[in-house]
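**Student:** Pasting the sequence and the predicted model now:
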Amino acid sequence: MSAEMKQPATANSRLHARKRPLQRRSAATVSVMLEAAARILEQHGLAGFNTNLVAQRAGVSIGSLYQYFPGKEALLAALIRDARSDLLASVQQVCAQSGLLETQLQALIRAAVTHQLQRPQLMRHLEYAELMLPLDQETNALNQALQQAVQDLLLTHGTPDATIAAQDLIALSRGMIDSAGLAGETDAAALERRVLRAVRGYILSGHAT
């Protein structure tokens, strides 16, 4: 049996890696490819993004790249999934901790702001790519997981109407943070303070004890 696990064929096979690396060396190669793809997006945007450039930047042959990724859509989808996974892991980690509600909300905002502004140009291009790719099912799953994590946190603190409150807080924070990213803001601390003020105002308006 091959050390590389082939992915099952799906209706959206062009959005998935052809095989999943199981060996350390092949996993490292895939990581190099994805970092090369990220850097090209940052420098050239979607218009200048293609598999030949990624292979060249990664120092691999185009054939080696195609062993894992059938095209640029699969590379973009992999970058989007990695970014989403990192954000969800950060949110779930914060929500699993104990502490004052405002302290935890601030930690959530910091995680979201860091996610957006740590590599702002990359995130901006990935947000546009999300609109082009059929990832609706995965997007819905992510939103549900984020909603559940924040809702459980609010319930722990006795927040009334926790379901609606979680939806509102996520929408409020996401709107401000995404808008800041699209506008090219780079001051993470200032953005975090603004979002926290908005969230605090929402909480103090009667949606928390």
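**Tutor:** Here it is on my side, so go on. Residues are numbered from 1 along each chain as shown.
**Student:** switch to C-alpha atoms for all contacts and neighbour counts from now on
**Tutor:** Noted.
**Student:** Going by neighbour count, list what's buried in the helix or strand encompassing S179.
**Tutor:** Using DSSP states H and E, the element containing S179 is helix 162-182. In terms of neighbour count (16 or more other Cα atoms under 10 Å), helix 162-182 has its buried residues at 162-163, 165-167, 169-170, 173-174, 176-178, 180-181.
**Student:** also this one, for the comparison:
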Amino acid sequence: MSAVTRGKIISQFHLLEEKARLLNIEPLQVYLIGGGNLALRGLKSATKDVDIVVLNRGQFSLLQNLLETPLPKLPVYVRQHRSQWDYNLGMSAGYMHPLYGFHLDVFVKRVLNKLYLSEGMVSRAEAPEEFGSHEWFKVLLVSKEDIFLFKSVTSLERVRDLEDLIALVETGLDYETIINELETQLSKDESLRSLVPRIIHRVDLLTKQIGTVKGLIHLREHLREISG
């Protein structure tokens, strides 16, 4: 799988905006998490894939139509997989651009049966200036704090995942926002409490790598309190 650079993300998303305009679809709003978000922020040079979250099944259907409908000289993405269930939460699909190795993972509201794209996350998301003119394919980046939380529960112990978390910490994070968002998620889905030890483990790895960061220590203390 080819690395997806910041420039490639920007160019491909501009093409999807043009394609959405030509198809005259209803406005579509996507939220970037993971490496694609970090690449657009300039926090990493490239990513293996681009993770997108949409808010509901209707938006999922619009995006599916946009990706798969052929138009001359505009990208058609090949669906590689789709979740077996078909309802309005946690649906997912994976797509690949057959020419450019551009890989998209799409989720509806919930990512990998873990965290939800909450109202708070939506309110904190911002449109990068590169896509400020988009009207049909609107791109928003969830906040650095929310990316930190997503990566803390979905990373696979890979070196690059830890590097991503370190890059986020070094930008300066609002750890109260992270704590409040986690509490919001737990209040709506008690099953997510099983993720707390995983987040503690990530925070421990981070402190070993970069030393004492006051906000990280505060976060770890809170996590240990709620883990019982």
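**Tutor:** Cool, the structure landed. Here the structure is a predicted model, which is why all the values come from computation and not from measurement.
**Student:** Please work out the TM-score for the two chains.
**Tutor:** The TM-score (TM-score structural alignment, normalised by the length of structure 1) is 0.31; 115 aligned residues with a Cα RMSD of 6.1 Å.
**Student:** right, and the helix or strand after the helix holding S179 of structure 1?
**Tutor:** The helix or strand immediately downstream of helix 162-182 of structure 1 is helix 188-202, counting by DSSP H and E.
**Student:** Return the distance of the residue nearest the centre of structure 1 relative to E42 of structure 1.
**Tutor:** Residue closest to the average C-alpha location in structure 1 (Cα atoms, centre = their mean): R84, at 2.5 Å. R84 of structure 1 is 18 Å from E42 of structure 1, where distance means Cα to Cα, to the nearest Å.
**Student:** where do the strands sit along structure 1?
**Tutor:** Using DSSP state E, the strands found in structure 1 span residues 5-6, 19-20.
**Student:** could you list every residue that touches I179 of structure 2?
**Tutor:** If a contact means Cα atoms under 8 Å, 6 or more residues apart in numbering, then I179 of structure 2 has L219, H222 as its contacts.
**Student:** So which bits of the strand or helix carrying L16 of structure 2 are buried?
**Tutor:** Using DSSP H and E, L16 of structure 2 sits in helix 6-23. Under the neighbour-count criterion of 16+ other Cα under 10 Å, helix 6-23 of structure 2 has R6, I9, Q12, F13, H14, L15, L16, E17, E18, K19, A20, R21 buried.
**Student:** Whichever helix or strand comes after that helix packs against which elements?
**Tutor:** Once helix 6-23 of structure 2 ends, the next helix or strand along the chain (criterion: DSSP H and E) is strand 28-33. Judged by 3 or more Cα pairs under 8 Å, 6 or more residues apart in numbering; DSSP states H and E, strand 28-33 of structure 2 is in contact with strand 50-54, helix 57-68, strand 137-141.
**Student:** got the angle between the last one and strand 28-33?
**Tutor:** Read that as strand 137-141 of structure 2. 30 degrees (axes from the mean of the first three to the mean of the last three Cα atoms, to 10 degrees).
**Student:** Next secondary structure after strand 137-141 of structure 2?
**Tutor:** helix 144-154.
**Student:** buried set for the helix or strand following that next one?
**Tutor:** Downstream of helix 144-154 of structure 2, the first helix or strand assigned by DSSP H and E is helix 159-171. Across helix 159-171 of structure 2, burial judged by 16+ other Cα under 10 Å covers D161, L162, D164, L165, I166, L168, V169.
**Student:** Show me what helix 159-171 of structure 2 is packed against.
**Tutor:** Using 3+ Cα pairs under 8 Å, 6+ apart as the test, helix 159-171 of structure 2 ends up in contact with helix 144-154, helix 196-210.
**Student:** Could you check the angle the following helix or strand past it makes with helix 159-171?
**Tutor:** Following helix 159-171 of structure 2 in sequence order, the next helix or strand is helix 175-188 (DSSP H and E). Interaxial angle, helix 175-188 of structure 2 versus helix 159-171 (the same axes, to 10 degrees): 120 degrees.
**Student:** just the angle between helix 175-188 of structure 2 and helix 196-210, please?
**Tutor:** Going by the same axes, to 10 degrees, helix 175-188 of structure 2 makes 160 degrees with helix 196-210.
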